[in-house]
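Engineer: The sequence isn't on hand, but the structure is:
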């Protein structure tokens, strides 16, 4: 037995808790650790291709509807004609599909596992895009949008659970934010190709990321946490050893997973019944509130209606330039989140993000109110048209640092493996409903509250978000998840 082995064993025996595990991991040579973590990042980047596919769904209506306005001929020789309601449905039907997909994934992920569920999700992605590309009528095209929405909902449940369970504790926040970057890049991917391709060929191009993801899934390991819960202990240990390295106390991690999920307890547990426990319900309440706050603070409205909002506030910018700027800022915000989530934590990212968003939107509301009530001869506000542009773009940037990614991350971190998929499906489904309502009620709320009043409402929600995050959100940075 080597001195190194004796030292490791001594550390394990000294303290069975987290401090001993951390001390053991500190023995790992830096070069070996970097290679191991790079391997984890590579695996997560493969999973992120599913989120690139998700991002493509979100922005497809924008270039596709512009293309249809110029040429509505289909690949089979018919014509597709949209009324105003059907145009709205190209976006909203995908979210209806997302809602159902999240619930179905909550069942499948717990029964079949994370990896098999991710492979199955590719089917509605490919079928949906092919149906959309070859659609002979408006109704068939809308069905295609609903089908890709099913895949979108499944991705959010299976993907985040898989990434959380794969990652080392000290880089879990960064790893869980990489999929968000995939959504942003997928959105830009669709917009970029949408400028040069007609809508049907654009749909075919959107089918490429899920096809590439399907190939990548055959190089991904099964979730070790799921294997432990299913009683496949030795297989889980083998995968964890490759992921955590030979210096980590893999046995302790497996024992903790078994304890938190009551593995080998001799009783058959119902994961849905487990969700009714008081602590689980409280955590679900926190996560659901974070999703609702994400939407009611204007985050998704600003993402979806950037051009409309800036035009309404008097900012004179080209819509194409606005789209590019918004996309670049979302990339920058997500990169910032990747860098800081494991440094300052999820809770403080939320607090800072909501606080700055509140300032931006309250200032935006004040500018619009003063500009609307200014004397017609007063040209002061004509020289300050940069104010709404700065407020909106800064809000888009800062929301991607905390408001947007953190609810998705904690929806997986807050719950043990045995109920993670079901609990996440409930939380994310609620978030999807909130997204749908926020977008559908935008014009109604603007009419009821006035334009500056709506921005003040969004700002007030973020003020509440600061207080709620400070009081109710449990920090999970560096904490193990069952």
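Structural biologist: Yep, it's here. These numbers come from a predicted model, not from an experiment. Numbers count the residues shown, from 1 in each chain.

Engineer: Could you use CA atoms for every contact and neighbour count after this?
Structural biologist: Noted.

Engineer: so residue 105 sits in a helix?
Structural biologist: Yes: secondary structure of residue 105 (DSSP: H, G, I helix; E, B strand; the rest coil): part of a helix.

Engineer: Could you check how far it is from residue 279?
Structural biologist: Separation of residue 105 from residue 279 (Cα to Cα, to the nearest Å): 23 Å.

Engineer: These two: who's more crowded?
Structural biologist: Counting neighbours by other Cα atoms under 10 Å for residue 105 and for residue 279 shows that residue 105 has the greater number, 29 against 11.

Engineer: From what I see, the more buried one and residue 154 are in contact.
Structural biologist: Yes: Residue 105 sits in contact with residue 154 when judged by Cα atoms under 8 Å, with a separation of 4.9 Å.

Engineer: Are there residues contacting both of the two? Which ones?
Structural biologist: residue 117 (Cα atoms under 8 Å, 6 or more residues apart in numbering).

Engineer: list the buried ones in stretch 306-324?
Structural biologist: 306, 307, 309, 310, 311, 313, 314, 315, 322, 323 (16 or more other Cα atoms under 10 Å).

Engineer: which of those lies closest to residue 474?
Structural biologist: Proximity of these to residue 474 (Cα to Cα) peaks at residue 306, which lies at 32.4 Å.

Engineer: here comes the other one, which I'd like you to weigh against the first:
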């Protein structure tokens, strides 16, 4: 169903695949630590990595993503979304080569930071590109398709980890950025970006390509030109973002969603999946458990593509965060029993079920939707700076959680650590309920009206004529 809808609105699945591939590459960086760290901590490993060095290797990707996210939105506003995304293949490739040829922990640190910078830039620019070219009816599904590719990349990283040592793993994964670059370089630029540079004819050709040669783009092009003109009348930048009440509220929502996404502990769970199962004494080998979790995450994210434009963003966020809180609470209770020497052999299945369910509901809601909404909430004149700051904020939080996870479990215990994350998910559910509007099927003007609290001055109303025919009547309301 979703695929058929996308085929109507684009030239086909070729486009979907091309842009997905960059998220696939990013996903492999996120899961690399799970198979690689045990290999690097083996006695015969060169280099040999200690547990403390391993925690830095796991978390420095997020620090690099923070660094890369900051200039990414600004760069995309200057040279274009497509050009920026193409250029990111270079740091992806260089990062894997540095990891493959490393002989010390320091070289691994630098390689992870370089790769992280590209991951952070992707998290900013790709949602901008998607939101500017997708029809509002399939925008959510298209955005979730790319989150799906991140999870496929994570699973691929788990599977490749079974092939050989960390060098073989890095060499195999270094091929992916090359494939991405070759497949993506011929893609058109965003029509919204082209309009911002007064390239009307190029914008028309771009939109026609994305919608298909037989699709009538005239009405959509008119709305896009009007929206672009309104945005260009207002000076962009951080000042406009914070001084305008509507964009300030959108920015608050974006930062809130990013905060509760990262402080849920998701990256700690993904990066240290194997260690969590080892600590829990699960009967399932950690490598097998990681692959099971990866498969579950892919399936759940695919289900999200079917729901996000039907159920809506807000309801999925509420279900996601509340069930995540329940899963983390149960996981904390299991570790509490384990740490107090209770016999947990009859419930050894609890960790994998809790973690799997946690990842399922995260993938349905709080995984893809904050990034989708980041591309939906802001007008073009502030979208670059807003996306860059929100994404950078997300990644620095991710770095803090990933780096602190092992220290938290050592000082507080696994039970208290997971209960802290439980409390954060509860607060996140309350935040969504009171602050986050529904953006499903709405264009930018409608979303901005929702944020401002002012009703639209245009209403479509069904009226019946004397001969019994029903027609739509456009009613204009004059402002008070």
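Structural biologist: Received, thanks. A quick note: this is a predicted structure, and the numbers were derived from the prediction, not measured.

Engineer: Send over the TM-score of the superposed chains.
Structural biologist: The TM-score (TM-score structural alignment, normalised by the length of the second structure) is 0.85; 442 aligned residues with a Cα RMSD of 2.6 Å.

Engineer: distance of the aligned residue in the first structure for residue 122 of the second structure from residue 182 of the first structure?
Structural biologist: When the first structure is aligned by TM-score structural alignment, the residue opposite residue 122 of the second structure is residue 155. In this structure, residue 155 of the first structure and residue 182 of the first structure are 12 Å apart, going by Cα to Cα.

Engineer: likewise residue 472 of the first structure?
Structural biologist: 29 Å.

Engineer: show me where the second structure has strands.
Structural biologist: Applying DSSP state E to the second structure gives strands spanning 458-464, 470-476.

Engineer: for the second structure, which helix is longest?
Structural biologist: What stands out as the longest helix in the second structure, according to DSSP state H, is helix 380-411.

Engineer: Quick check: that helix compared with the first structure, mean distance?
Structural biologist: Mean deviation of helix 380-411 of the second structure relative to the first structure after superposition (mean Cα distance after the TM-score superposition for the first structure): 1.9 Å.

Engineer: Report the contact partners of whichever residue in the second structure pairs up with residue 353 of the first structure.
Structural biologist: Superposed on the second structure with TM-score structural alignment, residue 353 of the first structure falls opposite residue 320. Residue 320 of the second structure makes contact with 361, 362, 364, 365, 366, according to Cα under 8 Å, 6+ apart.

Engineer: Check residue 426 of the second structure too.
Structural biologist: Residue 426 of the second structure makes contact with 321, 322, 325 under the criterion Cα under 8 Å, 6+ apart.

Engineer: Surely the first one and residue 362 touch.
Structural biologist: Yes: the pair residue 321 of the second structure and residue 362 qualifies as a contact (Cα under 8 Å) at a distance of 7.4 Å.

Engineer: who's in contact with the counterpart of residue 66 of the second structure in the first structure?
Structural biologist: Residue 66 of the second structure maps onto residue 99 in the first structure when the alignment is built from TM-score structural alignment. Going by Cα under 8 Å, 6+ apart, residue 99 of the first structure touches 150, 153, 429, 432, 433.

Engineer: Swap in 6 Å and give it another go.
Structural biologist: Applying Cα atoms under 6 Å, 6 or more residues apart in numbering to residue 99 of the first structure gives the contacts residue 429.

Engineer: Residue 252 of the first structure: neighbouring residues, count only.
Structural biologist: For residue 252 of the first structure, using other Cα under 10 Å, the count is 15.

Engineer: Quick check: it vs residue 230 of the first structure, distance?
Structural biologist: 17 Å.

Engineer: now residue 25 of the first structure
Structural biologist: From residue 25 of the first structure to residue 230 of the first structure the distance is 27 Å (Cα to Cα).

Engineer: coming back round to it: among the buried residues of stretch 306-324 of the first structure, which one lies nearest to residue 59 of the first structure?
Structural biologist: Comparing those against residue 59 of the first structure with Cα to Cα places residue 323 closest, at 10.5 Å.

Engineer: Give me the aligned partner of the closest one over in the second structure.
Structural biologist: That one, residue 323 of the first structure, aligns with residue 290 by TM-score structural alignment.

Engineer: Show me what residue 425 of the second structure lines up with in the first structure.
Structural biologist: In the first structure, residue 425 of the second structure lands on residue 462 (TM-score structural alignment).
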